[in-house]
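Undergrad: Predicted structure and sequence below. I'll ask about it afterward.
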Amino acid sequence: MNELDALVNIDLKHKEFKAEHSSLQLFRMGTCGSVNPEVQVDNMLVTQNVVGLDGLMHFYQDYRFENEFSKNFMDKFPYPNIKPMLYFSDWSEELGNLYQDAAYHGNTATFPGFYAPQGRQLRLKALDNRFLETLNDLGVTNFEMETSAIYALSKLLGHKAITVNNVIANRRRGEFSADHHASEKRLITWVLDRIIP
């Protein structure tokens, strides 16, 4: 994100900030798992609000974000050792308007790892086997590993961002896409058709 911004807002030859700010439109297309048992696999889900569990934005000055989703989430989040790492952001409503016909609009949790944060265990035990269910109880629809940084850094840097995910698993129901490659191709076409005339 910092490097994309640098390409348009820093004079790399002279190592100076440009006087005129350029705002990018950033589209993330990816995959996600759902924590909501009602979400069907192989459908498009647009992220409206996001909670980051990776702590990234606590390393940046001046990042503040609060809305109804974040306040409710922080009030009820029951894991005191994780709570200080949390941060929140939301979509570019302008870009979101391009995808009003998505099957789902939801609240996403961005995880810092593939195993314990997502409820998977090999030799090491996960914190809580109800973690994904708890997130759903707090209004989270799905999870992945990128959106919180994209949304939050976009806000700080003055860009617009949107994430459109292909739901390839419903972890609460134990349901998985039979052919996620095909549904991912449909996602790419569906997203691009709305931004390329």
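TA: Looks like it arrived, so ask away. Residues are numbered from 1 along each chain as shown.
Undergrad: CA only for contacts and neighbour counts going forward, please
TA: Will do.
Undergrad: name the helices or strands packed onto the longest helix along the chain?
TA: Taking DSSP state H as the criterion, the chain has its longest helix at helix 180-193. Helices and strands touching helix 180-193, by 3 or more CA pairs under 8 Å, 6 or more residues apart in numbering; DSSP states H and E, are strand 25-34, strand 160-170.
Undergrad: take the one below as the second:
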Amino acid sequence: MRTAFEVLGTPLIALLIGVIVAMFTLGRAAGFGRARISSAIADSLPPIAGILLIVGAGGGFKQTLVDSGVGKVIGEAAQGANVPVLVLGWLIAVGIRLATGSATVATISAAGIAAPLAAGLSPAHVALLVLAIGAGSLFFSHVNDAGFWLVKEYLGMSVGETIRSWSVMEAIISVVSFCCVLLLGLVV
């Protein structure tokens, strides 16, 4: 059973408190009445509902990977491979990013899978592993990514245009960042 302090210390409660404070401080300061604040909140939910569903589904997929033991299997296979840890961390993050579309899910899942591999690393190399996983999580944003849809909608592009511009740019950022991590790995 969780105590009241544990419940109040969760990110969801922090976000709820932030929204409530913003409603009163910013809404009232702008001269909005109770009805106007309520209307603004109600009008803001439909445009983001799809994005929330996509992000939630990505989190559910991550938990499925963890609960089914796939992460453990990948981690054990990775330990037996003769692949440098930085490359492995990046590849795991890329694979999860491509499967789920979510950079957040890719980062969290890859970090959990690579954690046992980081046990014997120096603090500098652990930091490089974190950077490699972060770079891998950016690889090729696609239709399962909430950010993909944000960019598409805000810039008024088609799905094909977004893939040819945004997705390719994300892949380039990922690869260049990973190359920089590898170069840092040679120096550290």
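TA: Sure thing, it's come through. All figures in this text were calculated on a predicted structure; none of them were measured in a lab.
Undergrad: TM-score them against each other, please.
TA: The TM-score (TM-score structural alignment, normalised by the length of the second structure) is 0.27; 77 aligned residues with a CA RMSD of 4.7 Å.
Undergrad: Hey, what's the angle from the longest helix of the first structure to strand 160-170? Just curious.
TA: Orientation of helix 180-193 of the first structure against strand 160-170 (axes from the mean of the first three to the mean of the last three CA atoms, to 10 degrees) gives an angle of 160 degrees.
Undergrad: buried set for helix 180-193 of the first structure?
TA: For helix 180-193 of the first structure, a neighbour-count test (16 or more other CA atoms under 10 Å) marks H180, S183, E184, L187, V191 as buried.
Undergrad: Check stretch 67-75 of the second structure too.
TA: For stretch 67-75 of the second structure, burial by neighbour count (16+ other CA under 10 Å) applies to G71, K72, G75.
Undergrad: and the most centrally placed residue in the second structure, how far is that from P46 of the second structure?
TA: Nearest to the geometric centre of the second structure sits T104, at 1.2 Å (CA atoms, centre = their mean). Using CA to CA, to the nearest Å, we find T104 of the second structure at a distance of 23 Å from P46 of the second structure.
Undergrad: The strand or helix carrying S109 of the second structure - contacts with which helices or strands?
TA: Counting by DSSP states H and E, the element that carries S109 of the second structure is helix 103-114. For helix 103-114 of the second structure, the elements it packs on are helix 34-68, helix 70-80, helix 85-100, helix 123-137, judged by 3+ CA pairs under 8 Å, 6+ apart.
Undergrad: tell me what the third one is packed against?
TA: With contacts defined as 3+ CA pairs under 8 Å, 6+ apart, the secondary structure elements packing on helix 85-100 of the second structure are helix 103-114, helix 123-137.
Undergrad: Can you tell me which of these is nearest to L15 of the second structure?
TA: Taking CA to CA, helix 103-114 is the member of those nearest to L15 of the second structure, at 17.6 Å.
Undergrad: Show me which positions of that closest one end up buried.
TA: For helix 103-114 of the second structure, the neighbour count (16+ other CA under 10 Å) marks A103, T104, V105, A106, T107, I108, S109, A110, A111, I113, A114 as buried.
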